[in-house]
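Enquirer: sequence unknown, structure follows:
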């Protein structure tokens, strides 16, 4: 066998071995992936889909399942036990679940809240066999064993102690604490939890449990109370008379008649006229429950997530606190207020912040110029020194004005090279039409301020990637008048030139521009030149609302608009000197400027 044949044989053998080793691994990986994708999970919710606590838990759980890309295997059912919770109903529900899911082999079940857990403890084995069942948001099992058939439970552990301690501190004259509760299984468990911590709260306060009253009796009891009393509302959906209530109705009704603030410990009870407290989030329990269930299904050890899921925030309704005369200073520093009206700064930050920046920049300019003038007076001994100082002042003005233009352009995500290019284009055009050196210097220094008025335009409008609405476009057009107002405080040649440019650079040769509708030579020559330079550079460069145009398309547009948008003489001069224009573009390309495409 030749060396060439031996090498070819070795190469083919190596490839074959790699294929033989790779195929089984690929099949195994695919099989494992398919195994994960084939998981079937049932979420059984104790309450209805219109109950925000259940909705929050559902969203939290689905956020985990969606991330694992198995959302198409999730089945969801609602017991709606807040509306109906009898043995007869449970039997009907069992028949429905048998009919609906009898042919499905579930890998695990997530139960939200107590009623779903108890129902599954009683019927899950007959329905689904022996599978992992994880319950989340469970009350009343802090020191008790879980019901039979429940693999794991994440306990709710409402922050009764923290909320009631804050209530006692705020209501320092209180002698009575009324626990407002309904007759559901959940409320019974919560009352038991509160009874276990009574002695930790205060020996001076008597606790009263109003859980055996009709809705009307409860309203009357609270309305006749004292402003010094403490009212703590548990989730309330069914009164002693058997009447069911939509979420929030009882809280709103009690808040209207209560002589004292009502404290709560669940976030779904907020924005109902209640004051607040250390509240729990259903979303957290949904996330923790789904995560733990997947661990159970995949044979991983499940850690105790009870405390992790019991993350609570101290939240107070600002409007309710004010209604009861409670000052914000009465609350701890870690309080989170809702319904707090925005401050003046919050309301106007989009205008105030840019305004503050422009004032700071202008002040800096004035301070620097003042220092330069003072320096000029000190060293004004010889004409040569004076000349050097004047040149230094002019250079400083040029740099400061350019810097100011760059800052303004950066608000619309433009680089500083944009204003440098516009300044150089403008000077070149001015040279070709015969402007004096003094006018050329003024034009070059003033043109970077053409968009100074944009400092007063909100970012949302300035950087909108979509076509502006008529209202937003009207707001955007105001930047020309704003620019004039900013620069009208001085008649020095530089600022006067900048003022003409800022105010008139959106006027059109045919009179259809804004803000004054000037036409032809009514428009200042500086503004006409800057307009042409600015439009050319804007079309040639990428913006938030468009891609960069090729040079051929840009030049065709300039020729088309000659005599309409632009001064026709300036367009002619501009195109005749396009090679020098390209040189300026290359010199000031920057890191975001697109490559120059050849015309034609």
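Expert: Great, that's in hand. A quick note: this is a predicted structure, and the numbers were derived from the prediction, not measured. Residues are numbered from 1 along each chain as shown.
Enquirer: from here on, contacts and neighbour counts on C-alpha atoms
Expert: Will do.
Enquirer: hang on, isn't residue 338 packed against residue 314?
Expert: No. Counting by Cα atoms under 8 Å, residue 314 is not a contact partner of residue 338; they are 10.7 Å apart.
Enquirer: which residues in this protein form strands?
Expert: Along the chain, the stretches classed as strands by DSSP state E are 41-45, 74-78, 108-112, 133-138, 152-155, 176-180, 206-210, 230-233, 262-263, 276-280, 312-317, 336-338.
Enquirer: ok, residue 44 - contacts?
Expert: Residue 44 is in contact with 76-79, 109-112, 116, counting by Cα atoms under 8 Å, 6 or more residues apart in numbering.
Enquirer: Just the buried subset of those residues, written out for PyMOL, thanks.
Expert: A single PyMOL command is used to select the members of those judged buried by 16 or more other Cα atoms under 10 Å:
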select buried, resi 77+78+79+109+110+111+112+116
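Enquirer: for comparison:
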């Protein structure tokens, strides 16, 4: 094969590799978005079942029929939503073109198995809720009947006591005194049939000694009230047994939900790491083919010095353009990944753009070279990439995190570093440092490694300030945007605590430039 054909073939291969790189990039971004949506829908399933579990518990503590009916209505609403979302996710979602390259996250065999178990548990909860509902409804009715007859016993007891006292018969008065030791309150509290039988026996004994219609009426009301209480006791015992069964299911569901979240995090992390590795390999193959082409041309073509020089310049220009294109593709992927990470936590649209501009400005004024400052600008959007592995239920929680949720949330810095650390590319190495250290604090109270002072990389210190400045000035699902004066006061207070004192001084010295960036890239309302 002559050199012309080799050159032509090589360029065709290079073009195909570049097209493959762009195609892979498109597949990656599309599947990330699809899997992000799947994560949200799976998290909704988990959250709906947790709400159903709570409603089951609420049903056992409801004290009136309306509240119980409202609880049942709310439960069936979640039940219907759960079935609709499950069918959409598992049954109606057919394979599309991209699924031949990368499977949807919810079609993973382990996830499918966990979802099947989740669905089975949901059916068990439905069945047990109906049983709890019927038991609780019957208890409420019995308690209402008890309450209706409660004052009758008091009235009959008082009238009977007055009649007996009028007789001035010491034996009758003593017999009635024995009855006074028994009360419906004690019976209701302990619900013991032996107690009721003894009480009735005392009343019947008095009835044998004293002919009075009021004694028969009193005996009848005590039997009625006692029947209510004993039936209540049976219902409560049945309910406790049923509650134990339900709580076992609820606890099992909690463990299952955690397994689902952990499995999703593992699959997502592996997917991102493998895709990045494959892209880097593809880029390296492209560069090697270009080098091969240069060597082949140099060995087989006899050209004059000027012709060689021209050819070399053309080759270098081609390599430069290809490298530039590769770097642009890499920067686009980094920025897009950062944007996806922010989108998952519902951050404002231009948050990553503003953080990037702030970071470059701080880098230049702190004395970093133009090229390094530009690299930090390109890498800073990846500071929160680890959030793609944080569950939606935690990531988008509108209120404060509890201790367990905060620990999970804090892992996003380490997760982001783990995703990026394997690359030797300067841009991705810079991004991995930013992801790991942007939550470290100057005084050593940050995370994940509690670094202090200049032990924190300058990239982490810069991104920390840029990220906090923009986050405080933007609306979030858990807070409203702060006004500028409040932000500036916090920065002054945190100088030498959270933030590098030198960077704080630079920030205030060039405050107008930071405000101009914020205005230029403000979010569209």
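Expert: Yes, it's here. As the structure is a computational prediction, the values presented were derived from the model and not from experiment.
Enquirer: Quick check: TM-score for this pair?
Expert: Put the two chains on top of each other and the TM-score (TM-score structural alignment, normalised by the length of structure 2) is 0.49; 309 aligned residues with a Cα RMSD of 4.5 Å.
Enquirer: that older thread, dump the contacts of residue 44 of structure 1 to CSV, plus distance to residue 54 of structure 1.
Expert: Formatted as CSV, the entries for these read as follows, by distance: Cα to Cα, whole Å:
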residue, distance to residue 54 of structure 1
76, 12
77, 11
78, 9
79, 11
109, 16
110, 12
111, 11
112, 7
116, 12
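Enquirer: quick one: which of the contacts of residue 44 of structure 1 is nearest residue 539 of structure 1?
Expert: Using Cα to Cα, residue 76 comes nearest to residue 539 of structure 1 of the contacts of residue 44 of structure 1, at 53.7 Å.
Enquirer: nearest residue to that closest one other than its sequence neighbours?
Expert: In space, and not counting its chain neighbours, residue 76 of structure 1 is closest to residue 43: 4.8 Å by Cα to Cα, 6 or more residues apart in numbering.
Enquirer: Number of residues surrounding that neighbour?
Expert: 23 (other Cα atoms under 10 Å).
Enquirer: looking at it, it is touching residue 62, isn't it?
Expert: No. The pair formed by residue 43 of structure 1 and residue 62 falls short of the contact definition of Cα under 8 Å, at 9.7 Å.
Enquirer: how about the most centrally placed residue in structure 2, what does it touch?
Expert: The geometric centre of structure 2, computed from its C-alpha atoms, lies nearest to residue 393 (Cα atoms, centre = their mean), at 2.3 Å. Residue 393 of structure 2 makes contact with 43, 47, according to Cα under 8 Å, 6+ apart.
Enquirer: And it, how far from residue 233 of structure 2?
Expert: The spacing between residue 393 of structure 2 and residue 233 of structure 2, counted by Cα to Cα, to the nearest Å, is 40 Å.
Enquirer: What of residue 116 of structure 2?
Expert: Distance, residue 116 of structure 2 to residue 233 of structure 2, using Cα to Cα: 38 Å.
Enquirer: More neighbours: these two, which one.
Expert: Regarding residue 116 of structure 2 and residue 233, a neighbour count based on other Cα under 10 Å identifies residue 233 as having more, with 19 against 14.
Enquirer: Quick check: which element contains the more buried one?
Expert: When secondary structure is defined using DSSP states H and E, the element that contains residue 233 of structure 2 is helix 213-300.
Enquirer: so after that helix, what's the next helix or strand?
Expert: Tracing the chain C-terminally past helix 213-300 of structure 2 and defining elements by DSSP H and E, one meets helix 305-344 next.
Enquirer: For that next one, which residues meet the burial criterion?
Expert: For helix 305-344 of structure 2, the neighbour count (16+ other Cα under 10 Å) marks 311, 315, 319, 322, 326, 329-331, 333-344 as buried.
Enquirer: Between helix 213-300 and it, find me the angle.
Expert: Put simply, helix 305-344 of structure 2 runs at 180 degrees to helix 213-300, going by axes from the mean of the first three to the mean of the last three Cα atoms, to 10 degrees.
Enquirer: Would you mind pulling up the elements that helix 305-344 of structure 2 packs against?
Expert: Based on contacts counted as 3 or more Cα pairs under 8 Å, 6 or more residues apart in numbering; DSSP states H and E, the elements that helix 305-344 of structure 2 packs against are helix 3-61, helix 213-300, helix 351-366, helix 370-379.
Enquirer: Let's have these in TSV, adding distance to residue 156 of structure 2.
Expert: Shown next, in TSV, are these (distance: least, Cα to Cα, whole Å):
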stretch	distance to residue 156 of structure 2
helix 3-61	33
helix 213-300	6
helix 351-366	76
helix 370-379	85
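Enquirer: Would you reformat the strands of structure 1 as JSON lines and include distance to residue 401 of structure 1?
Expert: Converted to JSON lines, those look like this (distance: least, Cα to Cα, whole Å):
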{"stretch": "strand 41-45", "distance to residue 401 of structure 1": "64"}
{"stretch": "strand 74-78", "distance to residue 401 of structure 1": "62"}
{"stretch": "strand 108-112", "distance to residue 401 of structure 1": "64"}
{"stretch": "strand 133-138", "distance to residue 401 of structure 1": "62"}
{"stretch": "strand 152-155", "distance to residue 401 of structure 1": "63"}
{"stretch": "strand 176-180", "distance to residue 401 of structure 1": "68"}
{"stretch": "strand 206-210", "distance to residue 401 of structure 1": "72"}
{"stretch": "strand 230-233", "distance to residue 401 of structure 1": "63"}
{"stretch": "strand 262-263", "distance to residue 401 of structure 1": "58"}
{"stretch": "strand 276-280", "distance to residue 401 of structure 1": "53"}
{"stretch": "strand 312-317", "distance to residue 401 of structure 1": "49"}
{"stretch": "strand 336-338", "distance to residue 401 of structure 1": "44"}
